[in-house]
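Undergrad: Here is the input, now give the coordinates:
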Amino acid sequence: MTRFSPARPRLVVGITGASAPHLGIHLLRCLRDLGTVETHLVISQAAHRTIELETTMCPSEVAALADVVHRRGDIAASIASGSFPTLGMAVAPCSMRTLAGIAHGYGDDLLTRAADVCLKERRPLVLVARETPLSLVHLRNMVAVTEAGATVLPPMPAFYQRPSSVEDVLAHLSGKVLDQFGIEHDVYPRWHGPVPPRPGITVQPVEGAVS
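TA: As a prediction, the model looks like this:
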């Protein structure tokens, strides 16, 4: 049952068992606070474990952040059909197992099936792929999903906004995901170019800097 009007655009969010479930949790919180999008959540079996191991939350608390929660084994769920309109899907974090399944059309559960729906319907699919270092298999799978129409968005922090906390880093990453779907937000400060020095102040070049 939804808590808000179904007239709002819908976004599917998947959380897999890769390290850093914080990525998906923060994204859900941003979407809840914005209130402009109806969220449909799928949590993989492995993600239940990483949520318990890496956060202070339990899976049911994470689920409570979404408007609609689907069981991972429910292939009859609304998001398993292309006739159910959505903005697309974000998988955050996206494990290499899930990436491989999506890359090769192996929809063995609702999460990978929902991702496959986005590809076949030409809807945005954003995969926040979380692994390091990357093997050749990982890289080839990333090429495959990109060629199929997905966007691989590794959770690489930016420092131009000078983050002072993990929250700042997560906010930037969530904002980058929202940007992919054209969802308006003010989650992170955008770059508008360097601030020019005040008159009378001389900026010394950094020693060893390469132009």
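Undergrad: Please make it C-alpha for all contacts and neighbour counts, starting now.
TA: Noted.
Undergrad: What residues does the residue nearest the centre of the chain make contact with?
TA: Using C-alpha atoms, centre = their mean, the residue of the chain that lies closest to the mean C-alpha position is Ala92, 3.9 Å off. For Ala92, the contacting residues are Val13, Gly14, Ile15, Thr16, Pro21, Leu23, Gly24, Leu127, Val128, Ala129, by C-alpha atoms under 8 Å, 6 or more residues apart in numbering.
Undergrad: Please identify which helix or strand holds Thr98.
TA: Per DSSP states H and E, Thr98 falls inside helix 96-103.
Undergrad: which strands and helices sit next to that helix?
TA: Applying 3 or more C-alpha pairs under 8 Å, 6 or more residues apart in numbering; DSSP states H and E, one finds that helix 96-103 contacts helix 110-120, strand 125-129, helix 136-148.
Undergrad: please redo it, this time with the cut-off set to 6 Å
TA: Using 3 or more C-alpha pairs under 6 Å, 6 or more residues apart in numbering; DSSP states H and E, the elements in contact with helix 96-103 are helix 136-148.
Undergrad: sorry, back to before: tell me if the residue nearest to the centre of the chain really is in a strand.
TA: Yes: counting by DSSP: H, G, I helix; E, B strand; the rest coil, Ala92 is part of a strand.
Undergrad: I'd like to know how far the closest residue to Ile79 other than its chain neighbours sits from Thr39.
TA: Distances taken as C-alpha to C-alpha, 6 or more residues apart in numbering place Ala114 nearest to Ile79, at 5.7 Å, with adjacent residues excluded. Plainly put, Ala114 is 13 Å away from Thr39 if you go by C-alpha to C-alpha, to the nearest Å.
Undergrad: please give me the structure for this one as well, since I'd like to look at both together:
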Amino acid sequence: MSTRRLIVGITGASGAAYGIRALELARAAGMETHLVVSRSALLTLNQELGLQKADLEGRADVIYPVADIGATIASGSFRTMGMLIAPCSVRTMSEIATGVTSTLMSRAADVVLKERRRLVLMLRETPLHLGHIETMAALTRMGAIVMPPVPAFYARPQSIDELVTHSSARALDLFDIDTGAVRRWGGLKDSLLT
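TA: Presented below is the predicted three-dimensional model:
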């Protein structure tokens, strides 16, 4: 049985490109990918990327309807490396933190946490109020990693695509999936301080 499986969730927060790129990079690295997309994410995918539901076919090994609470990824006996939610909305983050799972998205994330597997949330919200921060702290204590997609300007990106690729590949790094797409920090070349 393959355990090189990764669940990818895409929610309705802005930044649908992060989830799509993560899927592409994970599959290129030989991962078996399992995708769940929220209803709101379908709107965002269309608005931001011009993608329709049919355009998702073939982008993952398995695609689940968000209402399918009987899906394999809803059970801890289905072994995975964990789950990346990219982007992650505050609503989804809050559902996961409370354990009140109303969709396959939050149920799969809850299963990942209970099985002590890696859960990475590319939270897309700013500015943050205290409730958001406390929810992030609670999830961190539960074992999740909150990773807002913050651009790495040291890599001198030349396009939005490069920014998206770097952040998505860094998220996959957290699962020990080396995509070869990260321009690694090599230290300062010429220091102005000397």
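Undergrad: TM-score of the superposition?
TA: The TM-score (TM-score structural alignment, normalised by the length of structure 2) is 0.95; 194 aligned residues with a C-alpha RMSD of 1.6 Å.
Undergrad: Tell me roughly how far the helix holding Thr98 of structure 1 lies from structure 2 on average.
TA: Compared with structure 2 after fitting, helix 96-103 of structure 1 deviates on average by 0.4 Å (mean C-alpha distance after the TM-score superposition for structure 1).
Undergrad: Where in structure 2 does that helix fall?
TA: The alignment of helix 96-103 of structure 1 onto structure 2 (TM-score structural alignment) spans residues 90-97.
Undergrad: quick one: contacts of that stretch?
TA: Outside stretch 90-97 of structure 2, the residues that touch it by C-alpha atoms under 6 Å, 6 or more residues apart in numbering are Thr101, Ser106, Leu139.
Undergrad: Reformat the residues you listed as JSON lines; add distance to Val37 of structure 2 and neighbour count.
TA: Formatted as JSON lines, the contacts of stretch 90-97 of structure 2 follow (distance: C-alpha to C-alpha, whole Å; neighbours: other C-alpha atoms under 10 Å):
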{"residue": "Thr101", "distance to Val37 of structure 2": "15", "neighbour count": "18"}
{"residue": "Ser106", "distance to Val37 of structure 2": "11", "neighbour count": "27"}
{"residue": "Leu139", "distance to Val37 of structure 2": "21", "neighbour count": "21"}
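Undergrad: Out of those, the closest to Gln52 of structure 2 would be?
TA: Ser106 (22.6 Å; C-alpha to C-alpha).
Undergrad: got the contact list for the aligned residue in structure 1 for the closest one?
TA: Aligned against structure 1 by TM-score structural alignment, Ser106 of structure 2 finds its counterpart in Thr112. Contact partners of Thr112 of structure 1, counting by C-alpha under 6 Å, 6+ apart, are Ile102.
Undergrad: repeat that with 10 Å
TA: By C-alpha atoms under 10 Å, 6 or more residues apart in numbering, Thr112 of structure 1 lies in contact with 14, 42, 44, 72, 80, 91, 98-103, 105-106, 118.
Undergrad: Make sure the residue nearest to Ile79 of structure 1 is actually in contact with Ser78.
TA: Yes: Ala114 of structure 1 is in contact with Ser78 according to C-alpha atoms under 10 Å; the separation is 9.2 Å.
Undergrad: Comparing these two, which residue is more hemmed in?
TA: Neighbour count, other C-alpha atoms under 10 Å: between Ala114 of structure 1 and Ser78, Ala114 has more, with 26 against 15.
Undergrad: so how far is Ser95 of structure 1 from the more buried one?
TA: According to C-alpha to C-alpha, Ala114 of structure 1 stands 15 Å off from Ser95 of structure 1.
Undergrad: what do you get for Leu134 of structure 1?
TA: 12 Å.
Undergrad: One more: Ala158 of structure 1?
TA: To Ser95 of structure 1, Ala158 of structure 1 is 22 Å away according to C-alpha to C-alpha.
Undergrad: In structure 1, which residues correspond to stretch 6-25 of structure 2?
TA: Mapped onto structure 1 using TM-score structural alignment, stretch 6-25 of structure 2 spans residues 11-30.
Undergrad: Would you mind getting the average deviation of the helix or strand harbouring Ala22 of structure 2 from structure 1?
TA: Assigned by DSSP H and E, Ala22 of structure 2 belongs to helix 16-28. Taking mean C-alpha distance after the TM-score superposition for structure 1, the mean distance separating helix 16-28 of structure 2 from the aligned residues in structure 1 is 1.1 Å.
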